[in-house]
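Asks: Could you look at this predicted model? Sequence included:
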Amino acid sequence: MKFNLLNKERITTVNHAKAKAFTMSPGEELYTAVVTTGISDSFYEKENSRLIRIKELVAVCDPEFVAKLAAYARNEMNLRSVPMVLTVELAKMISGSSIVSKTVTNVVKRADEITELLAYYQLANERKEIKKLNRLSKQIQKGLAKSFNTFDEYQFAKYNRNTEVKLKDALFLVHPKAKDESQQAIFNKIVTNTLAIPYTWETELSILGTLKFENNNARKSAFTQKWEELIESKKVGYMALMRNLRNILEANVSAQHIAMVCDYLANEKAVENSKQLPFRFLAAYREIKRTNSQFTPNLLDALEEAVTISARNIRGFDYNTSVVIACDVSGSMQKPVSAKSSVLLYDIGLMLGMLMQSRCQNVISGMFGDTWKTIHMSRRNILANVEEYYKREGEVGYATNGHLVLDDLIAKNQIVDKVMLFTDVQMWNSTSLFGSFSRSWKKYKKIAPEAKLYLFDLAGYGHQPIDIRQDDVYLLAGWSDKIFDVLNALENKETALDTINKIGL
């Protein structure tokens, strides 16, 4: 499946900054749109228009590619909502194909994703009658029936919520066949709404919050004791622990318990199993920095160690490979990745850039806006480096003059092996009608014919500032450190789509 990747008659267009750009093939555009969305507003594109564009692209892409992309987005990029969209839109396109049921089992990894997929199904099919989920796709039904067989009572109970599509509704609709008597008993409990309430750390804190205490000191003491018990029990998962670090500090737990938290955060196996998106560490780091506790430095160090561990599997480059890492800090990058997040596209670019820098032995890093500025940073302390960049972003302005990164190399006659830009790829020249990113790269290739350019697309708007698949230009997209696995594939002459097409269904 080529998806027109080798079509030399690429259509030129203009990007959101009104500068010349190049269109992508449907497969490329769908890939970049999917792995850079949380189904939320972007700077240039509202949530509904992004969803509409994804649906339109699914309709013109190869169904097997769409299925593999859904699996890639869920299992490699750790995205949850957009794989459901791809699955349902795929079912509308090829409703009778077994590819659909295989896709369902590839993307439903949590019990609540059964109901989430059905909720989107009724939305996508514009069901407004009383029985909104009538005439369910047989292949979606088949895939969900298999999914029901993969969860235990605890998992069902944990996600048995009072949503529009309830777990009981899904059970009646899908009619899964129980594997054995014990599972049939679980299905019966779903029907009668008698699933055992999971006794989790959340319920323990919730129960404590409803109790009355003699005074505020007694209340604080109770929460301190409860958090210490939870830390000792190891009931709190990795992501939940990161999100509650501030609560733990404010509960005034002992130094011994802080040490236990730090040990867990920096535990190699725990970090690897957590599959956290890199910016989650950054969000926790920032939250902790705002606390006034003698243990704040301990937790900051633990988070730095955790990020360092998470970067160990990233294949970097040795002293013989010179790399330029340029982070886009333009105005359009300063947009939250979702409505509920304080993390910006700008943060993701800096985070991925600093992760890559930590793995390179011969590296120049910096940021660009109106101007390009190199900033020398230690390859250690990844999170602190991101914060330093964050404080200095105003030093280069807010345009997207990515060509200046290349022009600086040309002016210095500096030969490097790889140029990496972490950006929303809405390049333009804010100072002149002449000159462009594409033109600067062609000029640089004359003095550095072996150089390679990597564009890390963090927004997925569907434009490129330069025609890829020629002049050693490569496109990558996404917010996860898994994006560097694609980088490694590119080093072996594969495209991002080649990597996705290798996924088994």
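Replies: The structure has been received and is ready for your questions.
Asks: Please count neighbours and contacts with C-alpha atoms only from this point.
Replies: Fine.
Asks: so who does the residue lying closest to residue 28 once chain neighbours are set aside touch?
Replies: Nearest non-adjacent residue to residue 28, counting by CA to CA, 6 or more residues apart in numbering: residue 497, 7.2 Å away. With contact set as CA atoms under 8 Å, 6 or more residues apart in numbering, residue 497 has these partners: 27, 28, 31.
Asks: What residues of the longest helix anywhere in the chain count as buried?
Replies: Counting residues, the longest helix found in the chain (DSSP state H) is helix 216-233. If you call a residue buried by 16 or more other CA atoms under 10 Å, then helix 216-233 has these buried ones: 222, 223, 224, 226, 227, 228, 230, 231.
Asks: hold the first one in mind and look at this next one:
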Amino acid sequence: MAKFNKKLPTGKTSPVRSKADPSATTHEGGAGHTRDAKSELFLLAVTNMVGEDTFYEAAGERDERYRDLIAAVAVADPDWTARFTAWLRSEAGMRSASVVAALEAARAMVEADVPGGRQIVADALKRADEPGEALAYWTHRYGRKMPKPVKRGIADAAKRLYSEYSLLKYDTASKAFRFGDVLNLTHPATDEDWQKSLFEHALDRRFGNVAATPANLAMVAANARLRQEAESDPSVLLNADRLKEAGFTWEDTLSLAGDRLDKARLWEAAIPSMGLFALLRNLRNFDEAGVSDTTAETAAERLTDSEQVRRSRLMPMRFLSAYRAAPSLRWSWPLEQALDASVANIPALSGRTLVLVDTSGSMNSPFSRDGSLMRWDAAVVFALALATRCDTADVVSFSSGWHRGPDSLVFPHKAGESVLAGVERWTSDGYFLNGGTDTAGAVKRHYNGHDRVVILTDEQAHWSHAGDVTAAVPARVPVYTWNLAGHRVGHAPSGERNRHTFGGLSDKAFAMISLLEQGKNATWPF
């Protein structure tokens, strides 16, 4: 029997596919592998905040690449595009990217005489302020003239999303396109009497013609009454039941009360009606106002409700951001549990796993303009979460040793440590290296018979290595790259032969590892 002269197992296939041989260079001059259009679009979309610079790409260049990709893919495969754009909003949680993708897809499909744009637009708009967002984007780029699929898709979404509560929450004077503008431009039809009244009222609000609230809009009427009463007696805002009945947001409550009421009591009235994201944003405010421990326990119960966390589809980094912002230790345990729930779908992995975390300078760039979380924060969160699901994991921070620092550091495991505590130890103990991107060197130094390798990176490998950065890993051992930036060129082949690239900030993507290692092909997550 042949011992050496035989084919090695090639493994199964995964959806993000690139050329097997280098065909371009990374931004850092390393050997790069270009991807097919769907793969490039997918990786860009799940990391794209739209209109914002990244370390290597200016916002205009990145957005143009995104528009070109979605237009090409939409015309070539409208069914795939429809599933992708809906998933991008619902599961991946990419709000602006999904709105832009749907509108640009519909536009390209109209020009190519391909049907289906209306449904793509309607399915991508999931929150009641998004029909207005869609109109704002469209008119800014293309003017007020809209093709029918775009107009009707926005109208379908408005009909589905517009309610009394959404009107009170999102129809504010700060918006360029209010509910009345959307209704006026897209003309959604409804058979529901209450919604007919709602549409008429929204138009009246927009154009200053409100005389009286329609009788069948109970929440809108309750809101008006509470506002009127609060002008002379602000204490009515301390009634949590009335706030909920009137559809008050926490912003409404604090704005209307001003400095006339104790902030702690105001928060205590508002908290029962607040959504999970609003709670996370305001933990510091609760502490600064002196909210009681009893009320804090109520908020903490929401954070520790794993089903509610999963339904919220909040990214794990939201919990890290809240953890860093909240001054009181009373939030630490609930936030740890919430983050654990948000990454609950990471599969259990047998054997030994090498987890390499790119902490080069380009990973020290923000996901969005607020700059509170960097790409390397996300990489560390997922690396440490993954490590908790492995039989044995070696977690390594790598860079290139610039600034006279180390090339890489092995992060020591601490039994029983939470992911959030691990991230804080990573930061305080200097594991963010901030040099170049010597991926090949890190793989070569730290691979030691592991059963798999996971690399969390922006893939912009350094020019010092001319070939496949995973070459030091035997072909029979799978290497999984997690792309956190969506740049055009990858650092290694992908799609087959035990080399796979994934993207996105959702734990569900990690399920592809289990599929591949069970001998199944991993398909698109939608």
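Replies: The structure has been received and is ready for your questions. In this text, all values refer to a predicted model and were calculated from it rather than measured experimentally.
Asks: re earlier: just name the closest of the contacts of residue 497 of the first structure to residue 464 of the first structure, please.
Replies: residue 28 (10.4 Å; CA to CA).
Asks: That closest one -> the second structure?
Replies: Mapped onto the second structure by TM-score structural alignment, residue 28 of the first structure lines up with residue 39.
Asks: Let's verify that match: helix, strand, or coil?
Replies: At residue 39 of the second structure the chain is in helix, as set by DSSP: H, G, I helix; E, B strand; the rest coil.
Asks: neighbours of it, just the number please.
Replies: Residue crowding around residue 39 of the second structure was assessed by other CA atoms under 10 Å; the count is 24.
Asks: Hmm, it is touching residue 17, no?
Replies: Yes. Contact between residue 39 of the second structure and residue 17 holds when scored by CA atoms under 8 Å: they sit 6.1 Å apart.
Asks: that older thread, for the contacts of residue 497 of the first structure, could you give me TSV that also reports distance to residue 354 of the first structure?
Replies: What follows is these, written out as TSV (distance: CA to CA, whole Å):
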residue	distance to residue 354 of the first structure
27	29
28	26
31	24
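Asks: tell me which of these is nearest to residue 426 of the first structure?
Replies: Distances from residue 426 of the first structure to those, taken by CA to CA, are shortest for residue 28, at 16.3 Å.
Asks: mind checking how far the closest one is from residue 484 of the first structure?
Replies: Separation of residue 28 of the first structure from residue 484 of the first structure (CA to CA, to the nearest Å) stands at 17 Å.
Asks: which residues in the stretch 301-450 of the second structure form strands?
Replies: Counting by DSSP state E, counting those that start in this stretch, the stretch 301-450 of the second structure has strands at residues 349-358, 390-398, 408-411.
Asks: What's the separation between the residue nearest to residue 28 of the first structure and residue 11 of the first structure?
Replies: Distance from residue 497 of the first structure to residue 11 of the first structure, by CA to CA: 20 Å.
Asks: again with residue 266 of the first structure
Replies: From residue 266 of the first structure across to residue 11 of the first structure, the span is 49 Å (CA to CA).
Asks: Looking at the two, which is more packed in?
Replies: In terms of neighbours (other CA under 10 Å), residue 266 is the more surrounded of residue 266 of the first structure and residue 11; the figures are 21 against 12.
Asks: Name all residues that make contact with that one.
Replies: Going by CA under 8 Å, 6+ apart, residue 266 of the first structure touches 302, 303, 305, 306, 309.
Asks: What's it aligned with over in the second structure?
Replies: Using TM-score structural alignment, residue 266 of the first structure pairs with residue 304 in the second structure.
Asks: Could you do residue 173 of the first structure as well?
Replies: Taking TM-score structural alignment, the alignment pairs residue 173 of the first structure with residue 185 from the second structure.
Asks: What residues does that match make contact with?
Replies: residue 151.
Asks: so how far does the helix or strand encompassing it sit from its counterpart in the first structure?
Replies: For residue 185 of the second structure, the element it lies in under DSSP states H and E is helix 179-186. Its aligned residues in the first structure lie a mean 1.4 Å from helix 179-186 of the second structure after superposition (mean CA distance after the TM-score superposition for the first structure).
Asks: Next, the buried residues of that helix.
Replies: Those buried within helix 179-186 of the second structure under the rule 16+ other CA under 10 Å are 179, 180, 181, 182, 183, 186.
Asks: Which SSE is immediately downstream of it?
Replies: Counting by DSSP H and E, the element after helix 179-186 of the second structure in chain order, helix or strand, is helix 193-206.
Asks: Give me the helices and strands touching that next one, please.
Replies: Judged by 3 or more CA pairs under 8 Å, 6 or more residues apart in numbering; DSSP states H and E, the packing partners of helix 193-206 of the second structure are helix 179-186.
Asks: So the residue lying closest to residue 127 of the first structure once chain neighbours are set aside versus residue 170 of the first structure, what's the distance?
Replies: Of all residues not flanking residue 127 of the first structure in the chain, residue 133 sits nearest, at 7.0 Å (CA to CA, 6+ apart). Distance, residue 133 of the first structure to residue 170 of the first structure, using CA to CA: 9 Å.
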